[in-house]
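[1] I'll drop the sequence and a predicted model, then ask my questions.
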Amino acid sequence: MNAITRFITAARTSWIVLVVGIAATAGLFVAAGYQSADSAPPVGLPDSAESVQAAELAEQFADEGATSAFLIFGRESGELTDDDIAAITERTVELADISLEGFVPPPTVSEDGTTALVVLPLEVEDRVSVQAERADEIRALAVDGLPDGVQVWFTGAEGFAVDFAAVFEGANFLLLGITALVVALLLIITYRSPILWIVPLAVVGVADFIAGIAARLVADAAGITLDGSVTGILSVLVFGAGTNYALLLIARYRDELRLNLDRRVAMAIALRGAGPAIIASGSTVALALATLLFGELSGNRSLGLAGAAGIVVAMAYALLVLPAALVVFGRWLFWPLVPRYGSADKVSRSPWGKLGRAVSKRPVMVAIVGFVVLGAMASGLATVTVGLSQNDRFIVKPEAVIGQERLAAAFSAGSSAPATVIASADTAEEVVEGILDIDGVSEATIGAQNDDIASISVILDADPESEEAFALIRDLRLALDDLGDGQALVGGNDAAALDQRDAQARDQNLVIPLVLVLVLLVLIVLLRALLAPLLLLIAVVASFFSAVGIGSVLFTTVFGFPGIDTTVLLFSFIFLVALGVDYSIFLVTRAKEEVPTLGTSEGMIRALAATGGVITSAGILLAAVFAVLGVLPLIALTQVGVIVCIGVLIDTLLVRTVIVPALTFIAKDRFWWPRRPELTDAEAAARGANGQAERMPDELPETDTREKEPVGA
């Protein structure tokens, strides 16, 4: 470790580190290039899902790779006239050239005469840019020549795919721009320097750029597709985590500049002190994200792989490139608040140290009150509703949702997304009769069939992807076990959405315990203790439940969201537990350094005083970065951003500041059980009475200055 830190910080070799870092960055860019995500999000279900099996069998009756778009025609009010219907029919002729079959069926008019539906068969296209271009062409042809007052909405599977992709059009640049601006402002406020913030922001910005390339290369090698939502979250992760690591390192570097005349010696000491905490923190986050690779849904696996790769890149740049970049410049980089050698010990006057001293006087009461507050915040969990329909996933209703709602109002609720039952051809008639006996089924008709199987279209009396629709799919599957040969399969959009929600629940039940075990193991290895890791894990999990409770209340009362998306709880848990425990790692590892000199209680107070400012700044910055996800009009990302933002603030301002120190003061030396600290609290008190506890700069021997450097250099 000493050899590495010397190589990174030494006058002759720090330049080598910078040059190699720049060359590696440029080389990776030239070799791999930068590509924005141009793939639609995959469905993500495993082959074992019933809806996937049904879709594979249904391919026997349709052209492989076929999809469809719905064009909904109607007036703002009133019925369509005969001239309107004739004009709409003429539009189907014009659209035939785009149709997969070279033909578009005539419009179907609702019973009330207000709405006409045109189903347009299309070839599946995975590239979102091509999808968007085709959708624009379809819209232009559909509206051309329509009578005044007749409107058209592009919806269906293709319409939702296009509108979902439009959410992320330019999203990377928007997120990157706002995130960089937020980080820059907070760094300027934190350092109160017009210069210093440029270095960490530049390093983290390059790390984010390279993380995107690295994530794509790793994903391509693993056969995983990255879409716009994954790359957007990746940027937020890299900027948030990378800036946190930079804040911790620079804060330690600034402290050491006060104690060492040579800035390179100061950086080497700071790197040895902060490095293990940064490595433990980054490893915790990367491993927690990697647990998503055990999930069933490909969307979860893609986020896990990309996120883990991005965190490793951020950690590497923070530990290798940033120290070399900082020592190239002199102390003037901190101007106007340049840390002078031998200046007063600001840590001893820190308000965080005073807070720690106050907590140490009544730690039991403080811990009880702290957990009561967390419990009160978590009470909002009683209002949590998990699950959003396809129509409810957008903050601002796009065209596809408006068209879907118009279709559902004019036709049977489930006519826009009928279920598909694949049954044996010999028992198809019996299966249809049994299906029609199920309450909530409006219609069931036999469609295409061959010698082996038949496709049965089932229209449900429920809105697509609603709880009523899911209940009917379950009833349908249960009834089919006793109909025909008992081998019939249920597919379609509602069945796929239900299978996806169930798979998400299974992923959640698997990944969450894995994350808890991994975080606990990392803490045990880092602290070489058992009790301290358990206490830290309990505290950070409590902050997660508190954040979800507050978030749920906000979503219902302020945002007006109908529920929480199925992916939100899992992603929020991983981000909060992995990132939230970082601050406890930073605090406790610093306390562990102080124990041999000050003992457990005084060591914790000193650690809180030393890290309180930087951890608070890091927490506020990370919370603000995740809040940036709210700029995208997608409810799931807004909810993740809000919950993580709230959770990080709770963890930073309450858990790490009050609850963790209180638990430490209660446990005293037992906090490090079963490993006995080098110095007990009683011994530390005795040593402090002899005037040996405080480490003031004027007490340091001159030999600590190492290589001489002019003050302010």
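    Right, received. Where do you want to start?
[2] Could you use CA atoms for every contact and neighbour count after this?
    OK.
[3] Give me the contacts around stretch 151-158.
    Stretch 151-158 is contacted by residues 67-76, 135, 139, 142-143, 399-404, 416 when judged by C-alpha atoms under 8 Å, 6 or more residues apart in numbering.
[4] Just the buried residues of those residues.
    Buried by 16 or more other C-alpha atoms under 10 Å: 67-75, 135, 142-143, 399-404, 416, out of those.
[5] what about the longest helix in this structure?
    helix 493-527 (DSSP state H).
[6] and the angle from the following helix or strand past that one to helix 493-527?
    Sequence order places helix 531-554 as the next helix or strand after helix 493-527, per DSSP states H and E. Using axes from the mean of the first three to the mean of the last three C-alpha atoms, to 10 degrees, the inter-axis angle of helix 531-554 relative to helix 493-527 is 150 degrees.
[7] The following helix or strand past helix 531-554: how far from the chain's middle?
    Sequence order places helix 568-598 as the next helix or strand after helix 531-554, per DSSP H and E. The chain centroid and the centroid of helix 568-598 are separated by 19 Å, computed with C-alpha atoms, centre = their mean, to the nearest Å.
[8] Show me which parts of helix 568-598 are buried, residue by residue.
    Of the residues in helix 568-598, those buried (16+ other C-alpha under 10 Å) are 568-598.
[9] What angle do helix 493-527 and that helix make with each other?
    Going by the same axes, to 10 degrees, helix 568-598 makes 0 degrees with helix 493-527.
[10] what helices or strands is helix 568-598 leaning on?
    If contacts are counted by 3 or more C-alpha pairs under 8 Å, 6 or more residues apart in numbering; DSSP states H and E, helix 568-598 sits against helix 263-290, helix 493-527, helix 531-554, helix 600-627, helix 635-650, helix 681-689.
[11] So which of those is nearest D47?
    Closest approach to D47 among those (C-alpha to C-alpha): helix 493-527, 11.2 Å.
[12] Of the contacts of stretch 151-158, which belong to helices?
    A135, R139, A142, V143, E399, A400, V401, I402, G403, Q404.
[13] Correct me if wrong: L95 contacts R139.
    No: judged on C-alpha atoms under 8 Å, L95 makes no contact with R139 at a distance of 9.8 Å.
[14] Look at A10 and say how many residues are nearby.
    Per other C-alpha atoms under 10 Å, the neighbour tally for A10 reads 19.
[15] Check it against this one:
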Amino acid sequence: MFGRLGRLVVHNPWKVIAGWIVAAVALVLFAPSLSDLTNQDQASFLPNKYESSQAQKLADKAFPQSTEQTSLLVYKRADGAELTPADKETVKRLAADLTGAGVEHVSKVENGPAEGKIALSTAYIKGEQQDKFVNEALKHLRDKAKPLVEKTDLKLGFTGGVAINVDNEEAFKKAEAIVGIVTIVLIIVLLLAIYRSPIAAFLPVIMVGLVSMVASPVIAIVGKATGLQVDQSLNTILIVVLFGIGTDYILFLLFRYRERLRAGDDKKQAMIVSVERVGEAIASAAGAVVIAFGAMLLATFGSFKSMGPGLAIAVIVMAIAALTLVPAVVSLIGPKVFWPSKSWQKQPKGTAFHKIGNLVGRKPAAVAIVSGVIMVAFAAGALNFKADYDQLSQLPSDTESAKAMKDMQLEFPAGTLNPTQVYVQSRTGGKLDRKTVEDFAMSLGGTKGVDKVSEQGDVDPKPHAKFSADGMSAEIGVILKDSPFANSALDTIKPLRAEVHGKAPEGTKVMVGGATASFTDIRTATNRDLSVIFPVAGLLIALVLGLLLRSVVAPWYLMLAVVLGFVSTIGATVFVFQTLMGNSGVMFMLPVMIYMFVVAIGTDYNILMVARLREEAKEGHEPKQAAALAVEHAGPSIAAAGVILAGTFASLMMAGIDMMTQMGFAVSIGICISAFVMSMFLVPSVTALIGHRAWWPGHADRPTHQPTRRDAGEDREPVYAGDR
């Protein structure tokens, strides 16, 4: 199959290249943009079965004004002193001036409490959190506010809700630009070091750039057709995935192409054989990645469910390009792809990979034990894993919303930023008794983790419950002591729900909603999703390995190695960020990210190594010698791919966003563990120890002919004469 594909592409290169260019141009001009599907609201990804989602539905219906987006205006004196009565009057006047400033979509700016050094106001913006005009409205409001405040003794900062989203959006745009530049520069530098050729260095960048022009619109088309919305981090991750995995596949092909040229094939035949030999490994590797990403469709949390298919589409497009577009271009360029270097013409002698292969072949038991112990040592750190849901702590500390948040906490509890809502709904169809609901609201003030129940309106005394127009629903604002996204705040929601359900007035239904409740439900959904996705994906990937290797033995120890690599990666990340850096936890999405990239790509490297090991066995080499030759031949491409992919993900650490820093470190260290410990040492040594039984029952290692001293077109001494 792949031989036929190789011949078709190599004999029709211009048609293949033209097809890709036409597709790219057409999609860029006429397809929807991926940014149109971006959603910043994590809570909107929750299914309706969760209480916070049900509470949001009630709020949308009964309290339309409460569902407006909000931002907190934080005032303090420029000299840092206590607010004077005149300052407080100024804050009231500014709220009125901003309400009448005529900013589109801003319904009002409402004066709030003032304590000590800090005064607060709240801006209400009509629209949904994912509406782009909401962020634009806040930017316009900030522009209107600056000249007004400059005429006073006060300083103003915006935080909470929309302000955080605006800073988030800007931080991710900056991160996307930084990651894109660093990734491209890094790939070019590393490929120049590997091939000493500018053509070979720039080829993957050009190819992946063209593929990205196709992949992003295709994801957008599928998203539009299926109603798919994606998390805002997808654009940045997509850059890394396409350049990382795409460069890997191109490297696999170029390494084999160089090997065939050394064997004496002409430039077209060399590429045909390369596609034939590497095509199955690339297709199987891509299939494993697509399955890993596709399994996320089983998730209940929509952010996971949407990100998986989006990345799966990108990998499919990249794999197709690696087997069509890249061979077409390289077959035209020929050996000049390695110009001006001439090192491709000679097989290097006594390389590090030759020595590593000898070590694996001579002492497989010792190599397996040492590499296994290293991975287990890393894995031990996973026992201390704690998930962190605090999106505020993930933003750069120099943003306006972060600074204003810090100022607010000088006088007000962190929960003021985003109060939790308790909704009371009549079950009888009649109006709620206002006194009963008010008594219920006041009773919540003593609940553990609750600072106070917020007051409504400007009347004296102020009520604690706000009623809907029909009188059948009530909203109670509860201010928690801790930051609304901190684990301690999330831990408050379960006892709070138990409290309100137990005290619910007769004939009513009570629900807890708001951002903290949403993230509590997200935590529940995430834990459920991980327990489903991991085993299902593992079984499906094992099936792909079984079909590729025609074996029921090899897939199991290969998957066990990948699982160990996954846990090792989490352990190393926990050790760095929790133990060394003192973070309260690591990003809650990190296990899924590690799963998507380390498990899937780690399987890629295993496939490439074991496929080469099988190929050497078919040449008639015994298991230990086949393992040694596989490491020698496949090792350089796996090492190069591992370095480049780890480097591309490490570029995320330059983004200035904590979640990206953690993701960049975790995936890059995971790729290094997969490439340089698991695939280079553990898997070939274990395969050598198991021997021919690893290929049972298909016996795919059965020799097709007797081995010769000529391998890949050159004379080679047997790895060790005693084994022949």
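    Structure received. Keep in mind the model is a prediction, meaning the values are calculated, not measured.
[16] hmm, back to that, check the mean deviation of the longest helix of structure 1 from structure 2.
    Superposing on structure 2 and averaging over aligned pairs (mean C-alpha distance after the TM-score superposition for structure 1), helix 493-527 of structure 1 comes out at 1.3 Å.
[17] still on that earlier bit, okay if I get the helices and strands packed on helix 568-598 of structure 1 as CSV plus mean neighbour count and distance to D482 of structure 1?
    Listed next are these as CSV, based on neighbours: other C-alpha atoms under 10 Å; distance: least, C-alpha to C-alpha, whole Å:
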stretch, mean neighbour count, distance to D482 of structure 1
helix 263-290, 24, 42
helix 493-527, 19, 19
helix 531-554, 23, 41
helix 600-627, 25, 50
helix 635-650, 26, 38
helix 681-689, 16, 72
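[18] could I get the ones you listed as TSV with distance to A165 of structure 1?
    As requested, those are arranged in TSV below (distance: least, C-alpha to C-alpha, whole Å):
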stretch	distance to A165 of structure 1
helix 263-290	24
helix 493-527	18
helix 531-554	26
helix 600-627	21
helix 635-650	14
helix 681-689	59
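[19] And the alignment partner in structure 2 of L176 of structure 1, how close does it get to S233 of structure 2?
    Matched by TM-score structural alignment, L176 of structure 1 corresponds to G180 in structure 2. From G180 of structure 2 across to S233 of structure 2, the span is 13 Å (C-alpha to C-alpha, to the nearest Å).
[20] again with V278 of structure 2
    32 Å.
[21] swap in E499 of structure 2?
    The spacing between E499 of structure 2 and S233 of structure 2, counted by C-alpha to C-alpha, is 36 Å.
[22] Please report how far the match of L176 of structure 1 lies from V230 of structure 2.
    Going from G180 of structure 2 to V230 of structure 2 by C-alpha to C-alpha gives 19 Å.
[23] So between the two, which is more surrounded?
    Higher neighbour count among G180 of structure 2 and V230: V230, with 27 against 20, using other C-alpha under 10 Å.
[24] Okay, the more buried one and D266 of structure 2: tell me how far apart.
    Distance, V230 of structure 2 to D266 of structure 2, using C-alpha to C-alpha: 46 Å.
[25] what does L253 of structure 2 give?
    16 Å.
[26] which of the two has more neighbours?
    Remark: of L253 of structure 2 and D266, L253 carries more neighbours, 25 against 14, as counted by other C-alpha under 10 Å.
[27] surely V330 of structure 2 meets F338?
    No: counting by C-alpha under 8 Å, V330 of structure 2 stays clear of F338, with 10.2 Å between them.
[28] Which residue in structure 1 aligns with V317 of structure 2?
    Per TM-score structural alignment, V317 of structure 2 is aligned with V313.
[29] now the one helix or strand its match maps to: how far from the chain's centre is it?
    Counting by DSSP H and E, the element that carries V313 of structure 1 is helix 298-316. Averaged C-alpha coordinates place helix 298-316 of structure 1 at 10 Å from its chain's average position (C-alpha atoms, centre = their mean).
[30] likewise stretch 630-641 of structure 2?
    27 Å.
[31] which residues touch the alignment partner in structure 2 of G603 of structure 1?
    The equivalent of G603 of structure 1 in structure 2 is A626 (alignment by TM-score structural alignment). Neighbour list for A626 of structure 2: G361, L613, R614, E616, A617, A688 [criterion: C-alpha under 8 Å, 6+ apart].
[32] conserved subset of the residues you listed in structure 1?
    With both residues aligned by TM-score structural alignment, their matches' C-alpha atoms under 8 Å, the contacts of those that structure 1 also has are L613, R614, E616, A617.
[33] Show the contacting residues for the second one.
    For R614 of structure 2, the contacting residues are A626, A700, D701, by C-alpha under 8 Å, 6+ apart.
[34] Please list which of the residues you listed are also found as contacts in structure 1.
    Shared with structure 1, among those: A626 (both residues aligned by TM-score structural alignment, their matches' C-alpha under 8 Å).
[35] Turn the contacts of R614 of structure 2 into JSON lines, columns for distance to V532 of structure 2.
    Converted to JSON lines, the contacts of R614 of structure 2 look like this (distance: C-alpha to C-alpha, whole Å):
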{"residue": "A626", "distance to V532 of structure 2": "37"}
{"residue": "A700", "distance to V532 of structure 2": "32"}
{"residue": "D701", "distance to V532 of structure 2": "34"}
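[36] quick one: which of the contacts of R614 of structure 2 is nearest T516 of structure 2?
    A700 (54.6 Å).
[37] ok, that closest one touching R550?
    Yes: because the distance of 6.2 Å satisfies C-alpha under 8 Å, A700 of structure 2 is recorded as touching R550.
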